[in-house]
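Colleague: Okay, predicted coordinates and the sequence, questions at the end:
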Amino acid sequence: MQTTLEILTHPLLSGVKHGFFTRKGGASSGLFAGLNCGRRSSDQTDMVVVNRMRVATAMGVSPAALATVKQVHSADVVTLDQDDDIARTRDIQADGIVTARRGVALAVLTADCQPILLADARAGVIGACHAGWRGALAGVIEATVAAMRALGATDIKAVIGPTISQRAYEVGEDFMDDFLMEDPDYHRFFSGGPNGRPMFDLPSFGLSRLRAEGVEAEWSGHCTYSDPQRFFSYRRATHEGQADYGRLISAIAL
């Protein structure tokens, strides 16, 4: 079994320790083969624990200092203060987490949704958010940026990690209508697909929301759906009739 982790990084976040982990190098098998870090998946619990330990080690923190939240596709964000119990944050329903605390790694789990890592290295403030279409439309990106600024961040840079790309994201007319009701200009994130249905550009939508907040941002360019050897994908698993799917992890630390 391959045990070498594959960790994608981006020069925009070179001032902080960070990584978008692929599925390579994990202990899980079967549908979850590789680095499945989803505690709420049906994978063996001990395998998920091993995988998260490997991530923590790669990030230079203890397993207990790998901070995640219970993701629910919301716009809610948790601020991890100096004395907060990291273990308790794992049961808080939210989709963003920020801190100025050292010795911890903030992490989010995804399987097509956008993992966004953010940092103001000079101010010593970092953030991570899980931004699928629902959370992004609801404002989780803006809420994460606001929470970082409340901690003193002024020059935030952000990278969107592996996520589903437009060429793989066919949606319905009602989906598109939800966006156009919010802002008719959002039509620019949709194009016609091969089946006559709209194709949604999730990473471009995420970039637009970040840049509108004055954040310098880039997308890594990796499509989760199109690369099964490296990435888990909820949509691909659904199309293949799989009973469950693995969760990728993305983490950042000061």
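Modeller: Thanks, I have the structure now. The model shown is predicted, which means the values in this text are computed figures rather than measured ones.
Colleague: CA only for contacts and neighbour counts going forward, please
Modeller: OK.
Colleague: can you give me the helices in the chain?
Modeller: 45-59, 86-89, 133-138, 140-150, 173-182, 202-212, 234-239 (DSSP state H).
Colleague: what's the angle between the fourth one and helix 202-212?
Modeller: To tie it back to what came earlier, the one meant is helix 140-150. Calculated by axes from the mean of the first three to the mean of the last three Cα atoms, to 10 degrees, helix 140-150 forms an angle of 30 degrees with helix 202-212.
Colleague: Packing partners of helix 140-150?
Modeller: strand 77-80, strand 96-99, strand 125-131, helix 202-212 (3 or more Cα pairs under 8 Å, 6 or more residues apart in numbering; DSSP states H and E).
Colleague: please redo it, this time with the cut-off set to 10 Å
Modeller: Contacts defined by 3 or more Cα pairs under 10 Å, 6 or more residues apart in numbering; DSSP states H and E place helix 140-150 against strand 77-80, strand 96-99, strand 114-120, strand 125-131, helix 133-138, helix 202-212.
Colleague: Now it: buried residues?
Modeller: Under the neighbour-count criterion of 16 or more other Cα atoms under 10 Å, helix 140-150 has Val140, Ile141, Glu142, Ala143, Thr144, Val145, Ala146, Ala147, Met148, Arg149 buried.
Colleague: before we move on, what about the second one?
Modeller: By 16+ other Cα under 10 Å, the buried positions in helix 86-89 come out as Ile86, Thr89.
Colleague: how far away is the most centrally placed residue in the chain from Asp174?
Modeller: In the chain, the residue lying closest to the centroid (Cα atoms, centre = their mean) is Pro115, at 1.7 Å. Distance, Pro115 to Asp174, using Cα to Cα, to the nearest Å: 25 Å.
Colleague: next up, a second structure to put side by side with the first:
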Amino acid sequence: MQLIIPDWPGLPPNIGAFATLRGGGASQGPYDDGNGGGGLNLGSHVGDLLPTVESNRAQLDVLLPASPLWLAQVHGHHVVDAGAAVAGVEADAAIATRAGVVCAIQTADCLPVLFADMNGAVVGAAHAGWRGLQGGVLQNTVARMRAAGAGPIAAWLGAAIGPERFEVGADVLAAFADAAPAGQARQQAEACFAPIAQRPGKYLADIYQLARLALREADVQNVYGGGLCTVSDRNFYSYRRDHVTGRMASLIWLK
């Protein structure tokens, strides 16, 4: 199994976290590792054989204190307590305050964001596509963690569609610009969109920078990760590149 271990300076020793890549499982066809080998597709909703997905998830469970809470992600901004919610709940973020409860986010171009209370009492994970970002999923996750007693919070940005590949329309730019306060904040939001010279009305969006702006708004000062492009690198699943594809997971828990 291929994993990314977040480079997260100062992470408390009672917090575990990693993100999966595409390879190392049993999935075949469009859900494979990109080279004809088995893929570690963890999404049960993408057309892969359910027994295969269950096998991949069982392989993942060996590395975890418990099976993760798998959310039904809807590109929204609802946050749940992973220790109290049931599998399949519609939400795009989760927090955990008890040891052994695993928060998990599935992605294949959207941005996974992991959160850690640097006092080691609360963790969280959020699924941040552009709709969730614009709707405040990151701010909501931070607020839920603080309500649960978190102190200083750090965030790690996982692999997502990169700023050279994320083509969007003027409606997406307008959604972020209109949601920002007038003045510098609006200018900063607009600066995350680069016009495409040969395609009027089309822009390249920087989802990483949009996330950093949202985290700054939530007063999260320590932000790590970013810069890995799921579309350009075939070690990752990418819906934008392949359309029919698997899902990776980013996970965090208290030990």
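Modeller: Looks like it came in fine. What you are looking at is a predicted structure, and each value in this text was computed from that prediction instead of being measured.
Colleague: Do you know the score for how well these two fit?
Modeller: Between these two chains, after superposing, the TM-score reads 0.88 (TM-score structural alignment, normalised by the length of structure 1); 237 aligned residues with a Cα RMSD of 1.6 Å.
Colleague: just to revisit the earlier point, turn the helices of structure 1 into TSV, including distance to Lys157 of structure 1.
Modeller: As requested, the helices of structure 1 are exported to TSV (distance: least, Cα to Cα, whole Å):
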stretch	distance to Lys157 of structure 1
helix 45-59	19
helix 86-89	24
helix 133-138	17
helix 140-150	10
helix 173-182	26
helix 202-212	9
helix 234-239	28
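Colleague: Let me know which of these is the nearest to Gln166 of structure 1.
Modeller: Nearest to Gln166 of structure 1 among the helices of structure 1 is helix 202-212; the distance by Cα to Cα comes to 6.7 Å.
Colleague: Once you drop chain neighbours, what's closest to Trp70 of structure 2?
Modeller: Ala87 (5.4 Å; Cα to Cα, 6 or more residues apart in numbering).
Colleague: residue contacts, the one you found?
Modeller: Going by Cα atoms under 10 Å, 6 or more residues apart in numbering, Ala87 of structure 2 touches Pro68, Leu69, Trp70, Leu71, Ala72.
Colleague: Could you turn the buried ones of those residues into a ChimeraX selection?
Modeller: Applying 16+ other Cα under 10 Å to these leaves a buried subset, and the ChimeraX line that selects it is:
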select :68,69,70,71
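Colleague: Of the contacts of Ala87 of structure 2, which is the nearest to Leu42 of structure 2?
Modeller: Closest approach to Leu42 of structure 2 among the contacts of Ala87 of structure 2 (Cα to Cα): Trp70, at 9.6 Å.
Colleague: Could you check which residue of structure 1 pairs with that closest one?
Modeller: Alignment note (TM-score structural alignment): Trp70 of structure 2 maps to Thr68 of structure 1.
Colleague: hang on, isn't its match packed against Thr99?
Modeller: No. Using Cα atoms under 10 Å as the test, Thr68 of structure 1 is too far from Thr99 to be in contact (12.0 Å).
Colleague: Need the overlap of contacts for those two.
Modeller: With Cα under 10 Å, 6+ apart as the test, Thr68 of structure 1 and Thr99 both reach Val78, Ala105, Leu106, Ala128.
Colleague: Translate Arg144 of structure 2 into the numbering of structure 1.
Modeller: So Arg144 of structure 2 corresponds to Ala147, using TM-score structural alignment.
Colleague: no, scratch that, I was asking about Ala218 of structure 2
Modeller: That one, Ala218 of structure 2, aligns with Glu213 by TM-score structural alignment.
Colleague: which ones are touching the residue lying closest to its match once chain neighbours are set aside?
Modeller: Closest residue to Glu213 of structure 1 apart from its sequence neighbours, by Cα to Cα, 6+ apart: Glu142 at 6.9 Å. Counting by Cα under 10 Å, 6+ apart, Glu142 of structure 1 makes contact with Ala75, Val77, Ala136, Met148, Arg209, Leu210, Ala212, Glu213.
Colleague: same question, Thr9 of structure 1
Modeller: Lys17, His18, Gly19, Phe20, Phe21, Val159, Gly161, Ser220, Ser250.
Colleague: What sits closest to Gln44 of structure 1 if chain neighbours are left out?
Modeller: With Cα to Cα, 6+ apart, the residue lying closest to Gln44 of structure 1 is Ser28, at 7.7 Å.
Colleague: Distance of the one you found relative to Ile249 of structure 1?
Modeller: Ser28 of structure 1 is 14 Å from Ile249 of structure 1, by Cα to Cα.
Colleague: now Arg122 of structure 1
Modeller: 25 Å.
Colleague: So which of those two has more stuff around it?
Modeller: Per other Cα atoms under 10 Å, whichever of Arg122 of structure 1 and Ile249 has more neighbours is Ile249, with 25 against 12.
Colleague: which among the buried residues of helix 140-150 of structure 1 gets closest to Pro203 of structure 1?
Modeller: Once Cα to Cα is applied, the member of the buried residues of helix 140-150 of structure 1 that ends up nearest Pro203 of structure 1 is Ile141, at 12.2 Å.
Colleague: can you pull the contacts of the closest one?
Modeller: 75-77, 95-96, 116, 128-131, 135, 206-207, 209-210, 213.
Colleague: related to what we said a few turns ago, kindly compare burial across the helices and strands packed on helix 140-150 of structure 1 and name the winner.
Modeller: Counting by mean count of other Cα atoms under 10 Å, strand 125-131 has the highest mean neighbour count of these, with a mean of 31.
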